[in-house]
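# prediction below, plus the sequence it came from.
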Amino acid sequence: MGLIEKFETKLRGIFKIPELRERIIFTLLMFLVARVGTYIPAPGVDIDRLAQMTAQSDLLGYINMFSGGAFQRVSIFALGIVPYINSSIVFSLLAVIIPKIEEIQKEGESGRNKITQWTRYLTIVIAIVQGVGVCTWLQSVGLVTTPGVTFFLTTIATLTAGTIFLMWVGEQISIKGIGNGVSLLIFLNVISGAPGAVIQTIQDMRGSKFLIP
């Protein structure tokens, strides 16, 4: 039996387990929701010019990669799951610096739930701060079609709500899906740009003198 046949056999075996099959299907549905959200843009931004700037900037391209292409469209998921990751890192560091937080983490399920709740609250704060930064930058480079207070309030609220929703999606994948929801969302965002990168590489190679016809 070849490698492909072994893989197909194991794959069929996985889907014969009802609970595991349901978890995989649920995870795929959550992936679909996460990807659809990246194509719903926030209003009031010149998307075409932003896409051009993102393509020409390595830094913006890096940010856009981790948002799964949502940043260049300023979609409702433009901030991605990054605020939640930053919040988790902050509490991991605080647990080392502040003994009280470390004690709470060791209290068992109740302690972990308390830390998780605090992480969610800090995620909202970080998302708002990052939303303000994104809005300020967009307006400073002239990408906002209707600048002003209304744009700031609506866009910050939209981006923050998008991050909160992604945080919920990640938690649902961890609970009802195959686990590691946040990590899987990051992986999904990164690989979502792979097809476009491959196509771009092929197009670049066609004009290269090193390409053998």
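Yes, it's here.
# please count neighbours and contacts with C-alpha atoms only from this point.
Will do.
# spatially central residue in this structure, please.
Gly80 (3.4 Å; CA atoms, centre = their mean).
# sec struct for that one, please.
Gly80 falls in the coil class when you classify it by DSSP: H, G, I helix; E, B strand; the rest coil.
# correct me, but it touches Met65?
No - counting by CA atoms under 8 Å, Gly80 sits too far from Met65 to count as a contact (10.1 Å).
# chain center to the longest helix seen in the chain: distance?
The single longest helix within the chain, with elements called by DSSP state H, is helix 109-140. Using CA atoms, centre = their mean, to the nearest Å, the mean C-alpha position of helix 109-140 is found 14 Å from that of the whole chain.
# now the helix or strand just after it and helix 109-140, what's the angle there?
Later in the chain than helix 109-140, the nearest helix or strand by DSSP states H and E is helix 149-176. For helix 149-176 against helix 109-140, the angle by axes from the mean of the first three to the mean of the last three CA atoms, to 10 degrees is 150 degrees.
# other SSEs contacting helix 149-176?
Contacts defined by 3 or more CA pairs under 8 Å, 6 or more residues apart in numbering; DSSP states H and E place helix 149-176 against helix 18-37, helix 82-97, helix 109-140, helix 181-192.
# the second one to helix 109-140, inter-axis angle?
Computed by the same axes, to 10 degrees, the angle separating helix 82-97 from helix 109-140 equals 130 degrees.
# in helix 82-97, what counts as buried?
82-84, 86-88, 91, 95 (16 or more other CA atoms under 10 Å).
# buried residues in stretch 141-149?
For stretch 141-149, a neighbour-count test (16+ other CA under 10 Å) marks 143-144, 147 as buried.
# go on, stretch 193-200?
Within stretch 193-200, the residues scored as buried using 16+ other CA under 10 Å are Gly193.
# second structure follows, compare the two:
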Amino acid sequence: MRQATTFSMPIIAVVGTFLLATMVYLGGSYVMLPGIDEDALASHLAAIPSSPAGQLSIIFLWVSPLFGALCLAEIAKLICPPLARWQLAHQDNDYKLLIGIRILTLCLAAFQGYGVVTALSSIGLISGPEPLMRLLAIVGLMGGTALTIWVAERLRLPEGNLGIFIMLIVPVVTRLAADASGYIGAIRQGRISMEECLVVIVIVAVAIAMIRAVYAELSAGPWKSIDILIWPPVLAEVATGYLLSAVILFSGAEALADVARMRICATAITCALIPLFAYGYFRRSTSQSGNAATSAYLKTFLKVIVAEVVIVLGCALIGIWLQPILLLNAQILIAGVVIVLVAMRYGTTQGES
């Protein structure tokens, strides 16, 4: 009797949600932002082909405002555990928090949109009566953000709050072919040696193996929570960004002069913050499950922290070493591997035939 692999509904849901997010991303990228002077834009792109202005559409911000709002909500729940307990106490509370996240997301979209539109106006890409056109452009960006909120809330996976991470990975996947072509060209031109390629492959392979190992332990334990694997590196990176922004604000533009030093400082701060956020999720998972912190889970907790810090350091090493040819985001790498593991775990069932 042989074993036959049959696909169950979860894998269809995973593929379907990814295709939905991809369709929205690609479709929205063809809707030009209102108020843009297309002739001025064409002249600008002719002078600077690699300018991000070439991607000016209603989804220019994509999930940046929503992701920022979710990160702030996660940090608030870690700092204030009663807020997390209040959310879980009743379904209405969860809905109220969702409404708050939506409002915060649109406020962040308006704030970020104002900055984008101000920058566009400074280089002459806004047409017509400027105050009105600026307003239309900001409203267009907020409309695109509202669309991403709608899509993200419909992305459901069997384990963890991974919908937002699918949205983050979509742009990476859509650029995969172009990026791969660029890396192959860099190898052919000698900007990346075969030895460097081998080192990158080894680092990525080790990272994937570590993620698989800790995911298996977390999934097998009584807590069955992967938040501690996904969110701490992300929140550490966000908090590091805020800290460095404050430093730059008070010290001036000279803080940006040494890019390598800034990246090293950012990596060091991120690695220092990861254990703090991981402990927050560890404490929350044990309190919500009602299970005591056993020695086995403490070991798993330490393995998760080590894996996260090593992966962040490895990706940062690649970025500093091969900048600007190859920049690998540790948080996207972890999220991408976890999504694949979730799909593999819940997407296939073994049956006899």
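Right, received. Where do you want to start? Since this is a predicted model, take the numbers as computed values, not measurements.
# quick one, what contacts Thr145 of structure 2?
Contact analysis of Thr145 of structure 2 by CA atoms under 8 Å, 6 or more residues apart in numbering lists 58-59, 61-63, 65-66, 105-106, 109.
# and it, how far from Leu56 of structure 2?
From Thr145 of structure 2 over to Leu56 of structure 2 the distance is 14 Å, taken as CA to CA, to the nearest Å.
# cool, Phe67 of structure 2 as well?
Going from Phe67 of structure 2 to Leu56 of structure 2 by CA to CA gives 20 Å.
# matching residues in structure 2 for stretch 160-170 of structure 1?
The alignment of stretch 160-170 of structure 1 onto structure 2 (TM-score structural alignment) covers residues 142-152.
# now do the same for Glu109 of structure 1: its match in structure 2.
Taking TM-score structural alignment for the superposition, Glu109 of structure 1 sits opposite Gln91 in structure 2.
# what's the burial count for the aligned residue in structure 2 for Ser140 of structure 1?
Aligned against structure 2 by TM-score structural alignment, Ser140 of structure 1 finds its counterpart in Ser122. Residues contacting Ser122 of structure 2 under the criterion other CA atoms under 10 Å number 9.
# now do Met65 of structure 1
20.
# do I have it right that it meets Asn189?
Yes - using CA under 8 Å, Met65 of structure 1 is in contact with Asn189, at 6.7 Å.
# residue in structure 2 matching Ala95 of structure 1?
Under the alignment (TM-score structural alignment), Ala95 of structure 1 pairs with Lys77 in structure 2.
# and Ala42 of structure 1, how far is that from Phe77 of structure 1?
Separation of Ala42 of structure 1 from Phe77 of structure 1 (CA to CA): 9 Å.
# report the contact partners of Arg283 of structure 2.
No contacts exist for Arg283 of structure 2 under CA under 8 Å, 6+ apart.
# tell me the secondary structure for it?
Secondary structure, three-state DSSP: Arg283 of structure 2 is helix.
# next, work out how far apart it and Ile166 of structure 2 are.
Using CA to CA, one obtains 26 Å as the distance from Arg283 of structure 2 to Ile166 of structure 2.
# give the aligned equivalent of Ile318 of structure 2 in structure 1.
Counting by TM-score structural alignment, Ile318 of structure 2 has no partner.
# wait, doesn't Ile318 of structure 2 sit right on Val202?
No - using CA under 8 Å, Ile318 of structure 2 makes no contact with Val202, being 11.3 Å away.
# so these two - more neighbours on which side?
Under the neighbour definition other CA under 10 Å, Ile318 of structure 2 and Val202 were set side by side, and Ile318 has more, 20 against 12.
# which other helices and strands contact the strand or helix carrying that one?
Per DSSP H and E: Ile318 of structure 2 is located in helix 295-322. Helices and strands touching helix 295-322 of structure 2, by 3+ CA pairs under 8 Å, 6+ apart, are helix 194-220, helix 227-251, helix 259-289, helix 330-347.
# nearest to Met133 of structure 2 among the ones you listed would be which one?
Across these, Met133 of structure 2 has its closest neighbour in helix 227-251 (29.5 Å, CA to CA).
# residue in structure 2 matching the residue nearest to the centre of structure 1?
Gly80 of structure 1 maps onto Trp62 in structure 2, with residues paired by TM-score structural alignment.
# list the contacts of that match.
Contacts of Trp62 of structure 2 by CA under 8 Å, 6+ apart are 25, 144-145, 148.
# and Ser192 of structure 1, how close does it get to Phe66 of structure 1?
As judged by CA to CA, Ser192 of structure 1 and Phe66 of structure 1 stand 10 Å apart.
# what about the two, which has more around it?
Counted by other CA under 10 Å, Ser192 of structure 1 and Phe66 do not tie: Phe66 has more neighbours, with 24 against 17.
# looking at Ala42 and Phe77 of structure 1, which one has more neighbours?
Each of Ala42 of structure 1 and Phe77 has its neighbours counted (other CA under 10 Å); Phe77 has more, 31 against 19.
# can you report how many residues neighbour the residue nearest to that one when sequence neighbours are not counted?
Nearest residue to Phe77 of structure 1 in three dimensions, chain neighbours excluded: Gly162, at 4.9 Å (CA to CA, 6 or more residues apart in numbering). By the measure other CA under 10 Å, the count of residues near Gly162 of structure 1 is 23.
# quick check, Gly162 of structure 1 in contact with Pro83.
No - using CA under 8 Å as the test, Gly162 of structure 1 is too far from Pro83 to be in contact (10.9 Å).
# hmm, back to that, Ala205 of structure 2 versus the match of Ser140 of structure 1, what's the distance?
45 Å.
# same question for Ile192 of structure 2.
Relative to Ala205 of structure 2, and taking CA to CA, Ile192 of structure 2 is found at 19 Å.
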